[in-house]
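Enquirer: Sharing a sequence plus its predicted fold:
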Amino acid sequence: MIKSLEPYECVVVIADPLYNEVFAKSWYTRFGTEISFIMIYVEESEDLLSPYSHTQESLLTAKKVGCQLYITLVANGIQVARLLRFGDRFRILNSLAKYIFLYDDRLFEEKLFYLWRKIINVVFIRRFEGKSTANGKKRSPWFELSTVPFPSQIHRVLVPKRLDIWTHSKFRKDTDLFRDKTLDLNNQTVKVVAFPHLPGTAKISSTSTARAFLSLKENAPACFSGTEIEIIQTVAKAMNFRCEIYEPENADVELWGRKMVGGIYTGIIGEMVNARADIALGDLYYTPYLLELMDLSVPYNTECLTFLTPESLTDNSWKTLVLPFKPIMWAAVLICLMLCTLAFYFLARFHVHMTTMTNKRVKNKNRIHPDPVEELRGKKKKVVTLSLFPEVEKLDPNVKYTLMKEQYQPPRDKDEPVGLYQFSQPVNSTLYTYSMLLLVSLPKLPSGWSLRMLTGWYWLYCLLLVTSYRASMTAILAKPTPRVRIDTLDELVASKLTYGGWGDLTREFFTSSDDATLKMISENFVMVNDSDEAVDQVADASFAFYENTYFLKEALVKRQLRFQSLSKRNFTSNQTEEAKNLAKQDRSLHIMNDCIINMPISIGLQKNSPMKPRFDKFIRMVMEAGLIKKWLDDVMQNVLNAEVQTDNEHEIKAIMNMKKFSGGLVALGIGYFISIVTLLVEIIYFNSVVKKNPSFNKYSKTVQNNKKSK
C-alpha cells in the first residue's frame, strides 16, 4: 500500500476521531518530502452535506493544487455519502482523482447510484477478521479491495467488484487498483438526449417538406442526423459504446430547457441534471450557465450568433440622387463650391476696383480735351429708358424712343468692365459657380486673366466630378432596387424592432452582458418556441430572431419551400397568386453581417463525468483531421442547394421603373416647391414695396396728363 503512493505528489487525508490515530507523525515521515499531504479532521457531529468552513477551505485548496488521491477513513458511511453529494453538487471534489473509502453498505443505496457513475476511480477497503486455527491461534486479519462495476450498468442493486486481497503485507494478485476504465466501455449503452437544432442535430422525418428538403425516401424512419451525431458516432467507435438517442418530452417547446419553480429543470438540461442521460446534443453553448449544470467537452466549432431581420423597413429609392456619393464626398463638394464662389467674387471685385480706377483717370484726362463730335452727337440724340415693370401703360406716341443696345444687358455699374457682371455680386457669383458645376456654360467669358485661369481649372474639376457622378448613378440604376438592411447592433436598436430567441439560454447571454447595447436588447427580449412563427413575424417587419447563421439559413429555406408547396397546389387563380406573393416575402429577410458573438459549441456530458478526458481527446483528433468542416458542409449542402434553386426561380432583374426614378421626381418636386415659394415672395414684395414707390410708372398717361395740366 505504501508503494502505491509513490506516483502521487499531493494526497488528501480525511479522518474521524476513530481513525485519526492511524495517521501519526511516523506515518507521514515514511514518504519524506516528495509527497504533500492535506489533513482534514472530521468531527463525529459534523454534517458533511454542509461542512465547516475550514473543511471547505481545505477541500478547495486540494482541488486548486490538483491533489490526485483522497484517502477517506471515516467510519460513518452516512457522513461519507453526504460529503460526496456535497462535492458533486458544488464541484468541490475532483471526480477524476482517485479515492479510497472504507467499505459501508450505506454507500451503495440506490439514491447514490449516480455518484458511482461519476466517481469510478475508487477503492473500497473491507476488513475481515482471521479465523482461529486448530491450535486456537487467531489468524491475522485480511482486507478485501473492491470498486464499482464501471462500465457495467447499475440497475437495482450495486454489487462491488473485487480487485485484490491484502494480507500479510502484500497483495495476492498485485492488480492495478486504479486502471483507466474508460479505455474500453465494453459495448455498454450510453443514453444520449438530443433535440433538433441545426447544424448540430437535425431530426429526419417522413413528412413531405422534409423529403423535399433532405431528399428522403417515402418510408424513411424518424431519426437524427447532423454534425454532433457524426461526432458522437466516431467517439462511440473509439471508446466502444452504443448510443441510445432519444428526445425529451415537449422538446419542441422546452428546447434546451428552463428552470422551473423549486429548482426543477426541463428539456435536455433537466435530463442531464436528473442524471437520466449521459450525453446531451443540441448545439450547447460553452457558457458559465451550462458549465454549472453539466460538463462540456472541448469546443469543436464556433458559430456566429446574430439576428434575422427584415431586409427593407423603408424604401430609399427617393435618395437615388445622393446615393452615388458618400456623405463625406458630398461635404467635400459643398465646401469646394463655397470656396470657389468666394474666390470668383473677390477676384471679380478686385478687377472691378482696378478697372474703375483706370476709367476715372481716363475721364479726368478727357475733360481737359473734350471731343466736339461726341458732344454734338450727344445733343442730337434723345434716349428714353423703358420701364422695368410690365404694368407700364402705353407711352406717349409723340415722343420718339430709341432702344439702346445697353438696355438688353444685365444691370451693372456705370464703370464696371464687360464680363465681370456675373461674379461681381454675391448672389450672381453663387448662381454662376453652381451652374458651371452642372456643366452650364457662362453667357460670356469673364475678363481678367486671374478669373479666366480659375474658370478653366474649375471647369476641369467640374468635368471630373460630373463624370464620376454620372458613372456611379448609371451603376446604381443598372442594379436591382436598393434595399435597406440592418447589419449592426446600433441599427437594430434604432429600428425599434422586438427581439427574441429560443429558450432561457439565449436570453441569459444578454442579461449577463456588461455591454450597454446588449443590455437594451435584453430589456425587450421575447422568448419564442416556434421558429417558423418567428420567421413569419420577421417577414412582417415587426421582429428580429436571434440564432446561429446555420439555423437562420435553414429557416429561410424552409419558409421558401413551405410557400412553394402552397403555390403548387390546385388553388384558384387568386389563391395561387397570393401564395406566390407570400413565397416572395422571404426575400425581405436578411441575416445581419455583424456577429453578436462567435460562440464556442460543445457536447454536454454528465457533471463530473469520467469520460470527459478521453472524450476531449477524440474530439481534438476529429478536429485535427478536418472532419468537422466536412460534416458541416454535408449538413448545409441541402440548404444551399435549395437556396440556389429558389434564387433562380425568382431572379430579380435590373429594370428601370418609376420606383427607381423616384429620386428624380423628388428633386423635381423640391424645385417646384422652391420656385412657387420664390414666386409668392416676389408677388408680395412687388405689391407691398414696389407699387408704393412714388417713381413707379412715371411714364403712364395719367402721370403725363397731370404734368401737362400743371
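Expert: Cool, got the structure.

Enquirer: okay, CA-based contacts and neighbour counts for the rest of this
Expert: Fine.

Enquirer: For Met272, which residues are in contact?
Expert: By Cα atoms under 8 Å, 6 or more residues apart in numbering, Met272 lies in contact with Asp278, Ile279, Ala280, Leu293, Met294, Leu605, Gln606.

Enquirer: okay, these in JSON lines with distance to Ala475 next?
Expert: Listed next are the contacts of Met272 as JSON lines, based on distance: Cα to Cα, whole Å:
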{"residue": "Asp278", "distance to Ala475": "59"}
{"residue": "Ile279", "distance to Ala475": "55"}
{"residue": "Ala280", "distance to Ala475": "52"}
{"residue": "Leu293", "distance to Ala475": "56"}
{"residue": "Met294", "distance to Ala475": "55"}
{"residue": "Leu605", "distance to Ala475": "55"}
{"residue": "Gln606", "distance to Ala475": "58"}
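
Enquirer: take the one below as the second:
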Amino acid sequence: MFGQKIFIGFLIFDIFGKISAILHKINGAFDENEALHKEFDHRTMHDDIRSLVGNILFKIQSTSCIGLITDSIYQKEVYMHQFIQSIDGRMLLIMSIKDSEAFDEKPTKKMESMLVSMKARNCKFYMILVTNGIQMVNFLRYSDSKRLLNTEANFIMLHDYRLFVPDLHYIWKRIVNVIFIRKCDVKHSNWYELSTVPFPASINEVYVSRIVNYWTMNHYRWKKTLFNDKAHQSLNGVVLNVAILPHTPSVFRHLGSDNRTVKYSGVEIGLVNTLSKIMKFSINFYEPQDAETEKWGHRTEYGNFTGLLGEMDTARADIALGNLHYTIYHLDVMDLSLPYNTECLTFLTPESLTDNSWHTLILPFSLGMWTGVLVSLFCVGMVFFLFSNIYYFFTTKNKPSVQTKPVKPKSLIIRDLFDDLSTCILYTYSMLLVVSLPKLPVRWAVRVLTGWWLLYCVLVVVAYRASLTAILANPQPRVTIDTLEGLAESSLKCGAWGEESKSFFTLSPDQVSQKIGTKLEHVDDTDEAIRRVVEDNFAFFENRYTLHQLRFQHDQKHHETKQNLHIMEQCVINIPVSLGFDKNSPFKSRMDKYIRWAVEGGLVSKWLMDAMKTFESSVDAPPQEALMDLKKFYSALIALGVGYFMSSVVLIFEILHWKFVVERHPHYDKYYKRIVFPTILESTPAKITYLS
C-alpha cells in the first residue's frame, strides 16, 4: 500500500508539472503574439524607398533573376510602374510573407518551394523588404538552417537593430554582400544611410556597421560601388578559425623541435596553408576540447552536436579538417568542399598462417590424384598376377603327369616374380618408389607390362617431386578474409566509429552488408580495436591509409608477436573526402576553384605520398621463400613415426602369433625351429610352410 501511494503521488506530481509547462508555453505564445501585434502597429513605410530600390536595381544589370521577399506593407509598392520599369525585363520572383508567419514552426510548402525556386534559378540578387524586425530575424534563421538562400548573391534589407544582436552575428559571416537601408534622424530626415557588414574584419561582441554611401534627393553622396564581391577579394589577414581532428592521412599531430609546441601536417593542412597564401588570410588551428573522446561527434538528445561537428554546428569554426566524408550526414551540419581525394574504406582483419607442415607429403597431389594412384597401384598388381598365372595355366594344363623326380610341394615351387598376389602388390609398390626389381620377369607379356608400368611410375614420381619441391620452397599459405562475403560468414565481430557507419551497413540493400551491420559495434578507442583484432575475434572498419598506419604501429610495438594483421583487399566503398566549411560559407566557390587546381596540379598526390611515406613498409609481404627449416620437415618425421608405429604393431602381432599359434601347434618342436612342418587344419590338404 505504501508503495502504491508513493507511485500515485509521483504520477500526480508529473501531471501537474506537464500542465504547468503547457500553461507556461501558452502564456509565452500570448506574450510573443502581443509583441508581434505591437510591432505590426508601429510599422511604417518610407516614401522614398521605392525610388532608392529602383535606382539600385537599375544599376545592377549583371543578374538575370531577382528574388523579392516582402510583406503586406511593401507588397503593393512592387507593382508600381516605376518599380516595374527598373526591373528592365529581368526575371522577378516575388514571395509575400504573411503577418502571422513567425517561422518558429515549419512554414507553408508554398513559401518553402518559392525560396527553393529562387535558389534553383540562381538568383544573384535578393531584395528583402520586411518591416517587422522579429519576423525578419526568424526568417533569416530559418532560411539559413535550411540553406534556402544563395549566400553568394547580393542582398538589400531594411535596417533593424534586432538584426545585429550577438546571437545573429553568425549570419553576417555568411551573408556578406548586403546593403542595409536606414532612414536617418530628424536632422537629415530626407537622407538614407546605406551600410554593410564589416567584412572581412571579424565581428566582436559589438556589431559596428560599415557605411557604404548616403542617398538623398535621387542621388548618392559619393561615387562608390555599392556591391563589391567581398568573398573574392583579399581577406587582408583576417583570422579564420580552423578546427582540426588528427586523422590519417588528413592531419598528423607531432611535437616541434622544442618538444613543447604542437605542429600539424598532412594533406588537408597543406591544402589550407595553400589557400591561406592565395586568399591572404591567417589560420588559427585548434582542436575541440572533446576531440579525444568525441572525435567527429554525434547528435545528442537535445539536437546539438559534439566534437568536430559541434564546432561547425555552432559556427565557432570557419573550416573543419578531419578526413570528412562527402555524405548527407555531414552536409546537414556544414558545407563540404570539392572532393580532393577518394578513399577506400575496408576492414582490418586478423591473419593466420596455415600450419600444414605435418601433411606436406600428401600436399603435392589432390584427393582425386591420390585416389587414382592408389587404385592404379592395386589394379596393376592384380593385372600382373593375372598375366603371370594365366600364362602358367595355359602352358601346364595339357602336360602328362609323368614324374621321374621327387615332386616338391606346390608352395615351394617358385615359378616367377609375379605368381603370388602379395608379391605383385609389393613389387608394383616398390617400382612406384623407384626401387628396381631383383630380376626381370621370365614371361614376355609380364616384361612388356613391367616396362609400361615403369614409365607410368617415372611420370608420377617426377610430378610428385616437382610439386613437393615447389611446396617446400614457397611460403606457408595465409588464411585471410578478402571479401565481404567471407567476413559476413566468419565468426568475427566488426567495429567502426559512429552510428553513421552502422547505418551505412544496416540500410544497405545488399544482404551481405546488412548481415555485417547486425554485428557492427561502435568503437571509441582505436588501440582497443587493434587489441581485439590481434586477439583474432574482431575486424575494424576504416580507410586504407589509417589501417596501414595502425598496422605499422602494431608491428613496431609488437614485432616479436606472430599475429599478423591483414587489410581486406576488397573495398567496401570508395568515398570522396572534402574539407568542411561553415554552413552557407561565402568562400566555398572560390576555395573549390583553388582546390581543383591543387588536385589537377598534382599537389594533393604529392602531399599524400609525403604523409604515407613513413608507413610504406606496412605492406602484405610474404615470408622469406626457398628456406627449408625443421618445421617444413615435420611431414617426413611424421611419416617415419607412422612407420615406426606400424612396424611395432606388426612385430607385436608376429610375436603373439608365434606364442599362441606356432608354439601350440602339435607338430611344433622347439629343438628344430627351422624345420619345415605342416601348419594347417587337418581337414585340408597339408601345406608346407617355412619357419623363420
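Expert: Noted; the coordinates are in hand. The shown structure was predicted, so the numbers you read here are calculated from the model rather than taken from an experiment.

Enquirer: TM-score for these two?
Expert: Superposed pair, TM-score by TM-score structural alignment, normalised by the length of structure 2: 0.74. Supporting alignment: 605 aligned residues with a Cα RMSD of 4.6 Å.

Enquirer: Quick check: of the contacts of Met272 of structure 1, which has the highest neighbour count?
Expert: Highest neighbour count within these: Ala280, with 28 neighbours (other Cα atoms under 10 Å).

Enquirer: Give the buried residues for the longest helix along structure 2.
Expert: When structure 2 is parsed with DSSP state H, its longest helix is helix 2-41. The neighbour-count check on helix 2-41 of structure 2 (16 or more other Cα atoms under 10 Å) flags Leu36, Phe40 as buried.

Enquirer: mind checking how far it is from the chain centre?
Expert: Taking Cα atoms, centre = their mean, to the nearest Å, the mean C-alpha location of helix 2-41 of structure 2 is offset from the chain mean by 48 Å.

Enquirer: Residues in contact with the helix or strand just after it: which ones?
Expert: Once helix 2-41 of structure 2 ends, the next helix or strand along the chain (criterion: DSSP states H and E) is helix 49-59. Identification of contacts with helix 49-59 of structure 2 by Cα under 8 Å, 6+ apart yields Glu77, Gln82, Phe83, Ser86, Ile87, Asp88, Trp215, Asn218.

Enquirer: Show me which of these is closest to His247 of structure 2.
Expert: Looking at the contacts of helix 49-59 of structure 2 and their distance to His247 of structure 2, the nearest is Ile87, at 51.7 Å (Cα to Cα).

Enquirer: and that closest one, how many neighbours?
Expert: By the criterion of other Cα under 10 Å, Ile87 of structure 2 has 19 neighbours.

Enquirer: do the same with Asp283 of structure 1
Expert: Counted with other Cα under 10 Å, the neighbours of Asp283 of structure 1 add up to 25.

Enquirer: Which of the three states applies to it?
Expert: Secondary structure for Asp283 of structure 1, judged by DSSP: H, G, I helix; E, B strand; the rest coil, is strand.

Enquirer: which residue lines up with it in structure 2?
Expert: Aligned counterpart of Asp283 of structure 1 in structure 2: Asn323 (TM-score structural alignment).

Enquirer: Spatially nearest residue to that match (excluding sequence neighbours)?
Expert: Spatial nearest neighbour of Asn323 of structure 2, chain neighbours left out: Ser250 (5.5 Å); criterion: Cα to Cα, 6 or more residues apart in numbering.

Enquirer: Now which residue in structure 1 aligns to that neighbour?
Expert: Using TM-score structural alignment, Ser250 of structure 2 sits opposite Gly200 in structure 1.

Enquirer: For that match, give me its contacts.
Expert: Gly226, Thr227, Glu228, Ile229, Leu281, Gly282, Asp283.

Enquirer: Give the other helices and strands that the longest helix along structure 1 contacts.
Expert: The longest helix of structure 1 (DSSP H) is helix 327-368. Helices and strands touching helix 327-368 of structure 1, by 3 or more Cα pairs under 8 Å, 6 or more residues apart in numbering; DSSP states H and E, are helix 426-437, helix 449-478.

Enquirer: Those: which one's closest to Ala220 of structure 1?
Expert: Nearest to Ala220 of structure 1 among these is helix 449-478; the distance by Cα to Cα comes to 47.6 Å.

Enquirer: which parts of that closest one are buried?
Expert: Leu451, Thr455, Tyr458, Trp459, Cys462, Leu463, Tyr469, Met473, Ile476, Leu477.

Enquirer: before we move on, what about stretch 589-598 of structure 2?
Expert: Here stretch 589-598 of structure 2 shows Met591, Asp592, Tyr594, Ile595, Ala598 as buried, counting by 16+ other Cα under 10 Å.

Enquirer: Leu93 of structure 2 should be in a strand, yeah?
Expert: Yes. Leu93 of structure 2: assigned to a strand according to three-state DSSP.

Enquirer: count of neighbours near Tyr340 of structure 2?
Expert: Close neighbours of Tyr340 of structure 2, defined as other Cα under 10 Å, add up to 20.

Enquirer: Now do the same for it: its match in structure 1.
Expert: In structure 1, Tyr340 of structure 2 lands on Tyr300 (TM-score structural alignment).
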